[in-house]
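Novice: would you be able to build a 3D model of this:
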Amino acid sequence: MTTASDNLFNPLSPDFSHFDAKTQELFGVTIDFFESRGKDWLKQQDRDRVWYSEFLDLVKKERIFATFLTPSSEANGDPDKRWDTARNAMYSQILGFYGMQYWYVWQVTILGLGPIWQSKNAKARAKAAALLEAGEIFAFGLSEQEHGADVYSTDMVLDPRDAAEGGYTANGGKYYIGNGNLAAMVSVFGRRSDKPIIDSADIERHRPAEDFEGYVFFAADSQHQNYKLRKNVVDAQMYVAAFDLENYPVAEDDILHAGKSAFHAAINTVNIGKFNLGFGAIGACEHAMFEALTHAENRILFGQRVTEFSQIRRMTAEAYVRLVGMKLYSERAIDYMRSAAPDDRRYLLFNAIEKMNVTREGEKIVTLLADTIAARAFESDMYFTMALLGVTGLPRLEGTVHVNMALSLKFMQNYMFRATDAGLAALRVLPVGRAPRGVVKTLSRGLRGTSSALAALPSMRAEIPTVPTRHDAVNDDFLFRQGPSAGLSRIQFADWRPVLREYARIPNVAIFLAQAEALQTLLVAASPTPAQQKDVDFLFTLGELFTLVPYAQLILEQAKIENTNDYILDHLFEVLVTDFSGHATKLHCTTTATKAQKTRALDLVRQPAADQTRFDKVVADARSIAGGYEMGR
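Specialist: Predicted structure coming up:
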C-alpha cells in the first residue's frame, strides 16, 4: 500500500526508478541546480523578474532539452534522445515544483517544436535538432491580439514574391508568444494572400480541402532584423512576447506546413504540448502543500496546533486527496497518450481533461491551502505566493477551460453510451443532435430513476484493448503523425462502468457510480434541445457533470496499478460525489433548463457517505507531510 509520503514528489528522496539512467541523471542535476541555490535565490529571481539565463546555461551544458525533446528520428544515433511523454511529464512536474516560469520556458519550447517535428521539411527538422543540441529554445507563434488562438483566423499574411525571387514576404503581428524574445526558431502560423482560408463561422467538416489552401506554418528567427520584438506582455520572469514581422523574408525552406496540414499541425501541437499543463500544476501544488502543512502543523493558536482545528482538518484532508486524485488521473492519462494510434484516439478526451480538470483541481488545492495558512500565504519568504499566481493562471491560458470543455463535449455520446450499444445507435446526444422523440419516449419509460437498462445492453463491437502502463523508454512516434484533427465522432471508448463497479465496495465510489448512471438517464430522457445545443453556458454545466466520469475512471484504473489505499479513495470520492452534486444543483437552477432536465438533475444529487475513522486517517496522512521537505535558504 502507498503511504502519504509516496503520494508527493519530494526532491530530498525522489523515486525515479522506473526511468532509465540518463533520465534519472538529468532529473537529478535539475533538482541539484535549484536546491543548491535555495529559496532566497528563487524568490529574488522571481521578484526581480530576472531572465532565467542560469537555468538555460544548465540546459545547454547538460543537453537537457536536446535529450528530452529530440525525436529518435532526428537523434543521429544518440540512444538517450527520444520524445517520451512519461519523462517529459515528470520533468514538467519537477519544473513546476520550483516555479511556473521554469516550466514555462520548457513548455513553450515543446509547443514551438510541435509543427517542426510534424513537418516533412527535412532541412527544418535537421536545423531544429542542431539548435536543440546547441541549447537553444523555441516558440509557438499562433496567438494574435485580435484573434487569440483561433486557428480559423489569422492576420499574419504571406505575399508570394515573384518567380525569380521565390518564397514569400510576411507581415503581421503575434501576441502572447512565450520565448518570443530569444527563440532560435519561432513556428509561425499565417495565411497566404493569394489562397483561400475558411471563415471562422464555418464548421471544418463542411468545407472542402481546397478551402484550407491558404494556411501556412513557417519558421522565423527571433533575431532577424525584420522580426520586431515589441514588449513583454506580462509582468513576470518569463518573456511572453508581442512581436511583428515587417517584410520578413520567408524562403521555401522555411515552410513547415501548407494548406490543411498547417491547420492540423496547429491543433495537434496543442494536443502534444498543453498536456503538460496539468503536470506543472501538480508540481506547484506539491511544493505548496509541503510548505503550508509544515507551517500549519507547527503553529500554535489558542493552545492547539492549527492542523487540529476542525475546519483546517477538513480543508487539509480535501486538499490532500484532491492532489492524490490529480496525480492518479494524470499518470494514467500518460498511458493513453503513449498508446495512441490512428484507430485509438481516446487520448483526445483524456488529454482535454488533463488540461482542464487537473489544472482547476490545482487551483482548488492552492486555495484550500491558502485558507489554511491565511496571511502566511502572501509573505515574501514563501514559495507559496509563486504557486498562487502560477496555478491560477494555468486554467486560463488561451481559454484552456472553455476550449477543452467544448472539445470534451464532442465525445460525450460515444463515451457515456458506447456508440454501438444495441438500441442506442439512433441516439444523437449532444452535440450531434437531439434523439428522436420516439426513442426518448421508449427508453425513458424503462429508465425512470436508474440506468440499469442501459448498463445491461450488449455491445455490438469488438472489445477495445486495455491500455498498459507505459514506462518503456521508447519514442512516442504517433504524436507527430496524428493526422487530421477531424473524425472525433468516430472515436470509440471502452466501457467506463466495470472499474467503477469493481471499486463499488468503497461506499463513495458506489454513490458516484449511481450518480454517473443517473446522468445517463438524464441524457436519454431529457436530452438537450436544439437551442440548448447552441447555449455555451448551458453546455458548460452539462460538461462539468460529464467530465467527472472519465476523471473518476482513470483515477481508479491508476489506483489499481498503484494499489492505492481504499480509505484514501473513499475520501477522494466523497469530494467527487460532492462536486457532482454541486454541478447537478447548478443544472437544476439553470434558467434555460427544461422542466424534465430540472427534475432529472435532482436525481444526481446524492449525499456522500461519512466515516469518522476514515476521515481521521486521511487527516493523519496529510499532517504527516509536515516537515517532510523544506527548501533551503
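Novice: every contact and neighbour count from this point should use C-alpha atoms.
Specialist: OK.
Novice: so where do the strands sit in the stretch 1-150 of the chain?
Specialist: 138-141 (DSSP state E, counting those that start in this stretch).
Novice: what's the answer for the chain, then?
Specialist: Applying DSSP state E to the chain gives strands spanning 138-141, 157-160, 168-178, 185-192, 215-220, 227-232, 240-250, 255-258, 300-301, 304-305.
Novice: check which helices and strands the fourth one sits against.
Specialist: Judged by 3 or more CA pairs under 8 Å, 6 or more residues apart in numbering; DSSP states H and E, strand 185-192 is in contact with helix 100-118, strand 138-141, strand 157-160, strand 215-220.
Novice: before we move on, what about the last one?
Specialist: Under the contact definition 3+ CA pairs under 8 Å, 6+ apart, strand 304-305 sits against helix 277-298.
Novice: could the helices and strands packed on strand 185-192 go into CSV alongside distance to Y415?
Specialist: Formatted as CSV, these follow (distance: least, CA to CA, whole Å):
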stretch, distance to Y415
helix 100-118, 28
strand 138-141, 32
strand 157-160, 40
strand 215-220, 33
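Novice: okay if I get the ones you listed as CSV plus mean neighbour count and distance to L394?
Specialist: Formatted as CSV, these follow (neighbours: other CA atoms under 10 Å; distance: least, CA to CA, whole Å):
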stretch, mean neighbour count, distance to L394
helix 100-118, 25, 9
strand 138-141, 31, 17
strand 157-160, 20, 30
strand 215-220, 26, 26
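Novice: next, the second sequence, to be compared with the first:
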Amino acid sequence: MVLFNPKQYKDRNYPDERSAEIMKKTIEFFENKGLAKLKEDFHSREFTYDFAEFVKKERIFETLFLPKGYGEDPNQYYSTYRMFEFSEILGFYGSAYWYMFHVSTLGLDPVLLGDNEEAKHKAAAKLKENPLCAFGLSERAHGADIYSSEVKLYPQADGTYLAQGSKYYIGNGNLAGTVTVFGKMADTDEYVFFVVDSSHEKYECIQNVIAQNQMYVAEFALHDYPITEAEILSRGKKAWDDMLNTINICKFNIGSASIGICEHSLYETLNHAAKRNLFGKYVTEFAHIQQLFFDSWCRIIGMKLFGLRATDYLRAANPEDRRYLLFNPLMKMKVAIQGEQVMELLWDILAARGFEKDMYFEQAAVEIKGMPKLEGTKHVNMALIAKLIPNYIFNPKEYPEVPRMNGGQNDDFLFNQGPTKGYGKIQFHDYMPTFKALSHLPNVVVFMEQIEAFKEFLMGSGMDLMEQMKNFDFLYALGECFAMVPYAQLICESAKMEGISDDIMDSLFDVFVRDMSRYAMDLAMKQATNEKQQELCTKMYRKPVVNLERYNRIIKDEIYSLVDAYHMNP
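Specialist: The predicted structure is shown next:
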C-alpha cells in the first residue's frame, strides 16, 4: 500500500530495528494522545511541549539528524528516506509537531556542514538535554533577502567577538539549545555562521511573531552576546554555501509533510462521505463526488510516488550527479502545491463539515496553506527549476540507474555538497525512455504528445524566451509546463519499483494531461506571450482519453475500498 496508514504500519520495511522503533513509537504517541486531545491543544494554541519531551526521552532527533561519526550510536547514519517517513508521519498528525522537527534540523545542519569539528560534537551531545534547534537566517526588514543580513560580529581586543542584531521568523527560537545564526563580520563584511543558546542572558526572545498558533516563531535579539572561535562554524563563501546547502537538505521535508496532511484528510473525508445520505443517496454515489475523489486520490498517489523517487536521487547524489537540485525544489514546491489542490477538492466534498472543531480536517485546511510559503516562495523555487529547462529537455546525459535507496547507508554527500555554483550546467538522464515504457497506456501517449508540443514551443520562441523569462509572471507559467515533465517522469520510475498497476498509471496521466493543458492555457494568456507563442501553446491543449470502465474500477477497488481503513483514536 503506497498511502500511509498508521493501523498498518507493521507492513513497512526498515533496514534496522532502531528506525522501525522510532516510527512505531511516534505513531503510538499520537494515537495514545487521541484526536480529541490533539484538537484541544490545537484550539488552545498549546505549544508542543509534550512532543518535545517525547523526542527528548526517545532521543529521536539524535538518531534522525546526525550523520555517521557523531553521537553515541556506533551504527549512526543519516538517511533522507528515514527523514521522509518521519516528516510524513508528523504531517499526518499536525503541522505544529512537524514544524518543531523541521526547524530543528534546519538549525542543526549549519553546524554539521561547518568547519568546526568541536562544535559538531558539542551540538550532537546537546541534543540529549535539549533536542530543539533553530535556524537564525531571516530578518524583519529583509525577509528572504539574505544578502542584506544585518546581524554582525564585532571583533574585540582579546580575539573574541560580540554579536549584535536581531532575527525574525525563527521557529523554536524560544527554547532551542542550538541556534545557528547567519550574519556578517563587522570589520570585513564577510559572511559568518555562528552558534548561540536561547537560554543565554544576552539572548532575548522578544515575541512570537504569529498569533493564535501552536508553533513558536520567534523574533530574537543578541545584545553583545559573547562569541569565541569555538562558536564560529564557517566564514566567507563557505558560510554562504552552508546556508544554501542547509536549505537544500531541509526543504525536502515540506513535500513529505504535505503528503501526510493529505493522506489523513482523505481518510477522514471518505469516512464521512460514505455514511452521509442526501436526497436518497450516499454522498459517495454522486458523479461529481466520485470525480472529486478520483482527482484528489490520484494527486496524493502521485505526490507519494514522486517523493519516494526523489528521495533516491538525494541519497545517490555525488559531485558528478546533482540531479537532486531539480527534484528537491519540485518536492518543496510542486508537491506542496498539489497538496493545496487536494485539500480544496476534499473540502468540496466535506463542505461545512470541514469547518467543524472535532475534525482533523479543520486544522489541516489551514496548515496546508503554509507549506508552499516556507523555505523560499514558489516563485523563487520555480526560478531555480526554470534554469534547468535547456539541459533537461535538450541535453540528456547517461547515468547509472539509481535503485530504490531505503537502506541503512549514510547520505555522505548531503553534508559535503561543496560550492553552490554550476547550477545551470547540471544534466539529466533522458526522460523519453521512461514514458515510452508506458506507451501502451493511452493517456501516457497523449502526455508524450504534449511534451513534444512543449519542446516545439521552446524552439519556436527563439531568443525572445531569454528576455521573457526575466518576467517572473511569465517564467512561473512556463515553469509550470516544464515541471510536469520531471514530475511525471519520477512518478513513472517510482511506480515501476512499487508495482503500481496500469489502471492507476493511466488514471494519474488522465490528471497530468488536464494539468498540462491548463498550464499551457495560462502561459498563452500571459501579457508577455506573443502571438506565435499563443498558437504554439494551443498544441498542448489536449483532453485525456476517457475509459469509464477503468475509471469505475479505480473508484470502487482503489478509492472506496479505503472507507473505514483508518480512524484516529478518539
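Novice: picking that back up, between the helices and strands packed on strand 185-192 of structure 1, which one is nearest to S380 of structure 1?
Specialist: With CA to CA as the measure, helix 100-118 is the member of those nearest S380 of structure 1 (17.0 Å).
Novice: so where in structure 2 does the closest one end up aligned?
Specialist: The aligned range for helix 100-118 of structure 1 in structure 2 is 95-113, by TM-score structural alignment.
Novice: hmm, back to that, nearest to W41 of structure 1, out of the helices and strands packed on strand 185-192 of structure 1?
Specialist: helix 100-118 (13.8 Å).
Novice: so which of the strands of structure 1 is nearest R497 of structure 1?
Specialist: Using CA to CA, the strands of structure 1 put strand 138-141 closest to R497 of structure 1, at 39.4 Å.
Novice: mean distance, that closest one to its aligned residues in structure 2?
Specialist: Strand 138-141 of structure 1 differs from its equivalent in structure 2 by a mean of 0.5 Å after superposition (mean CA distance after the TM-score superposition for structure 1).
Novice: counterpart of M540 of structure 2 in structure 1?
Specialist: That one, M540 of structure 2, aligns with L604 by TM-score structural alignment.
Novice: the closest residue to that match other than its chain neighbours: neighbour count?
Specialist: In space, and not counting its chain neighbours, L604 of structure 1 is closest to Q515: 5.1 Å by CA to CA, 6 or more residues apart in numbering. Q515 of structure 1 has 25 neighbouring residues, counting by other CA atoms under 10 Å.
Novice: Q515 of structure 1: what's it in contact with?
Specialist: Q515 of structure 1 makes contact with V577, F580, D603, L604, V605, R606 under the criterion CA atoms under 8 Å, 6 or more residues apart in numbering.
Novice: and the two most separated of those?
Specialist: V577 and D603 (12.7 Å).
Novice: state the span of structure 1 onto which the lengthiest helix in structure 2 is aligned.
Specialist: Of all segments of type helix in structure 2, defined using DSSP state H, the longest is helix 287-316. The alignment of helix 287-316 of structure 2 onto structure 1 (TM-score structural alignment) covers residues 310-339.
Novice: in the matching stretch, which residues are buried?
Specialist: By neighbour count with 16 or more other CA atoms under 10 Å, stretch 310-339 of structure 1 contains the buried residues 312-339.
Novice: before we move on, what about stretch 37-48 of structure 2?
Specialist: So, applying 16+ other CA under 10 Å, buried residues of stretch 37-48 of structure 2: L38, K39, F42, R45, E46, F47, T48.
Novice: which of these lies closest to S138 of structure 2?
Specialist: So of the buried residues of stretch 37-48 of structure 2, ranked by how close each gets to S138 of structure 2 (CA to CA), first place is F47, at 21.9 Å.
Novice: show me what D16 of structure 2 aligns to in structure 1.
Specialist: By TM-score structural alignment, D16 of structure 2 lines up with D20.
Novice: grab the nearest non-local neighbour of that match.
Specialist: A473 (7.1 Å).
Novice: ok, now how distant is the alignment partner in structure 2 of that neighbour from D321 of structure 2?
Specialist: By TM-score structural alignment, A473 of structure 1 lines up with G408 in structure 2. Computed as CA to CA, to the nearest Å, the G408 of structure 2 to D321 of structure 2 distance reads 21 Å.
Novice: repeat that for G177 of structure 2.
Specialist: 35 Å.
Novice: same drill for those two, tell me which one is more crowded.
Specialist: Under the neighbour definition other CA under 10 Å, G177 of structure 2 and D321 were set side by side, and G177 has more, 25 against 16.
Novice: quick one: contacts for the more buried one?
Specialist: So G177 of structure 2 contacts K126, L127, N130, P131, L132, C133, V196, D197, S198, S199 (CA under 8 Å, 6+ apart).
Novice: what residue in structure 1 is paired with it?
Specialist: Per TM-score structural alignment, G177 of structure 2 is aligned with A184.
Novice: pull the contacting residues for the closest residue to D335 of structure 1 other than its chain neighbours.
Specialist: Computed as CA to CA, 6+ apart, the closest residue to D335 of structure 1 that is not its neighbour in sequence is R470, at 5.2 Å. Listed by CA under 8 Å, 6+ apart, the contact set of R470 of structure 1 reads A86, I334, D335, R338, S339.
Novice: surely the first one touches Y336?
Specialist: No - in this structure, A86 of structure 1 sits apart from Y336 without contact. The criterion is CA atoms under 8 Å, and the distance is 10.9 Å.
Novice: tell me, how many neighbours does whichever residue in structure 2 pairs up with V499 of structure 1 end up with?
Specialist: In structure 2, the residue paired with V499 of structure 1 according to TM-score structural alignment is T434. Counted with other CA under 10 Å, residues neighbouring T434 of structure 2 total 17.
Novice: circling back to that earlier point, and V577 and D603 of structure 1? which has more neighbours close in?
Specialist: Using other CA under 10 Å, the more surrounded residue of V577 of structure 1 and D603 is V577, with 27 against 22.
Novice: so who does the residue mapped onto D159 of structure 1 from structure 2 touch?
Specialist: Matched across to structure 2, D159 of structure 1 falls on Y154, judged by TM-score structural alignment. Shown in contact with Y154 of structure 2 (CA under 8 Å, 6+ apart): Y161, L162, A163, Q164, M185, A186, D187.
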